[in-house]
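[1] quick one: sequence plus predicted model below, questions after.
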Amino acid sequence: MSPIADNLTGTAENRTTDWLFGTSTTAPTLPLKMALTTANGSDASAGTEVTGGSYARENITVAAAVNGSVSNSADLVFDGMPACTVVGWEIWDSAGTPIRWSYGLFDASKTVAAGDELKVEAGGWMWTSS
């Protein structure tokens, strides 16, 4: 057997499977938000999220999937970053207690100085189910 996706959290895998087989229709609470991490997480635990400066998670929008893949349809701009090296990302929903749905590494680490802007240009992030 192959996994649904290597970068879905355990919660996302269970909810997707429940939806597919009709046992639940619980969807993420929109909007989805991208978080930046300085250490990558795993299926079971979140990574180390950036903190400090004016950093805040950014809303992410995607177009309909093509061949099991989606990418951000607009720039994601993280203003007022703290000094850090960003290695990855996580996708969270907007529930009262947010749920982490997916995670992964950027192709290359991004080092920023205090006050810098970090931009993920439209189409610069991609999630794929295979």
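    Structure's in. What do you need?

[2] switch to C-alpha atoms for all contacts and neighbour counts from now on
    Noted.

[3] give the next helix or strand downstream of the lengthiest strand in the chain.
    Across the chain, the strand with the greatest residue count (assigned by DSSP state E) is strand 100-112. Past strand 100-112, further along toward the C-terminus, the next helix or strand under DSSP states H and E is strand 118-120.

[4] here's the one I want to compare it with:
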Amino acid sequence: MADNLTNTAENRVLDWINGLSATAPTTPLKVALVTANGDDATAGTEVVGGSYARQNLTVAAAVSGATSNSADLVWSGMPVATVVGVEVWDSAGSPVRLWYGPLSASRTVAAGDELRLTAGSLDLAIA
């Protein structure tokens, strides 16, 4: 998801680089699935229903300005949905959306299905 930082995340990165504030997000970071993609300023439409819940994201240290999920992300008991993208949120009391982006291909799931993003398939990069 190169160049898919939200405006909020971009501002936090700039503030950190310029020494203006401590900007670490509240962990763990969470991955949300969306049925309509958002943009820099507006969140997408998150999946609801079934046993769907945001999943914890683990990543390896960045190399050359990029990293990816270091463990599979698994959503069990999905509702009927066509998932078109993902978003990464922190775990603050009022969660902050940090990343967003489309899947390489939409995934349609039936009630009770599992959706899995394998380790290494969710790329996060600063371009």
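    Received the coordinates, thanks. What you see is a predicted model, and the numbers here were worked out from it, not measured in a lab.

[5] chain center to the longest strand of the first structure: distance?
    Its chain's C-alpha centre and that of strand 100-112 of the first structure lie 8 Å apart, by Cα atoms, centre = their mean, to the nearest Å.

[6] which residues in the second structure does that strand align to?
    In the comparison with the second structure, strand 100-112 of the first structure aligns to the range 97-109 (TM-score structural alignment).

[7] from residue 109 of the second structure, how far out is the residue most central in space within the second structure?
    When Cα atoms, centre = their mean is applied to the second structure, the residue found nearest the centroid is residue 88 (2.4 Å). Taking Cα to Cα, to the nearest Å as the criterion, residue 88 of the second structure is separated from residue 109 of the second structure by 21 Å.

[8] and if you look at residue 20 of the second structure?
    Going from residue 20 of the second structure to residue 109 of the second structure by Cα to Cα gives 44 Å.

[9] which of these two has more residues huddled nearby?
    Neighbour totals were compared for residue 20 of the second structure and residue 109, and residue 109 leads with 16 against 11 (other Cα atoms under 10 Å).

[10] list the contacts for the more buried one?
    For residue 109 of the second structure, the contacting residues are 78, 79, 80, 81, 82, 83, 115, by Cα atoms under 8 Å, 6 or more residues apart in numbering.

[11] what helix or strand is the alignment partner in the first structure of the first one located in?
    The equivalent of residue 78 of the second structure in the first structure is residue 81 (alignment by TM-score structural alignment). Counting by DSSP H and E, residue 81 of the first structure is held by no secondary-structure element, helix or strand.

[12] ok, residue 81 of the first structure to residue 117 of the first structure distance?
    From residue 81 of the first structure across to residue 117 of the first structure, the span is 6 Å (Cα to Cα).

[13] which of the two has more neighbours?
    When residue 81 of the first structure is set against residue 117 and neighbours are counted by other Cα under 10 Å, the residue ahead is residue 81, at 20 against 15.

[14] next up, the contacts around that one.
    Applying Cα under 8 Å, 6+ apart to residue 81 of the first structure gives the contacts 52, 53, 54, 55, 112, 113, 114, 115, 116, 117, 118.

[15] I'd like the residues you listed as a markdown table, with distance to residue 42 of the first structure appended.
    Formatted as a markdown table, the entries for these read as follows, by distance: Cα to Cα, whole Å:
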| residue | distance to residue 42 of the first structure |
| --- | --- |
| 52 | 23 |
| 53 | 26 |
| 54 | 26 |
| 55 | 22 |
| 112 | 24 |
| 113 | 27 |
| 114 | 27 |
| 115 | 29 |
| 116 | 28 |
| 117 | 26 |
| 118 | 23 |
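
[16] any of these buried? List them.
    55, 112, 116, 118 (16 or more other Cα atoms under 10 Å).

[17] before I go, just wanted to say thanks for your time.
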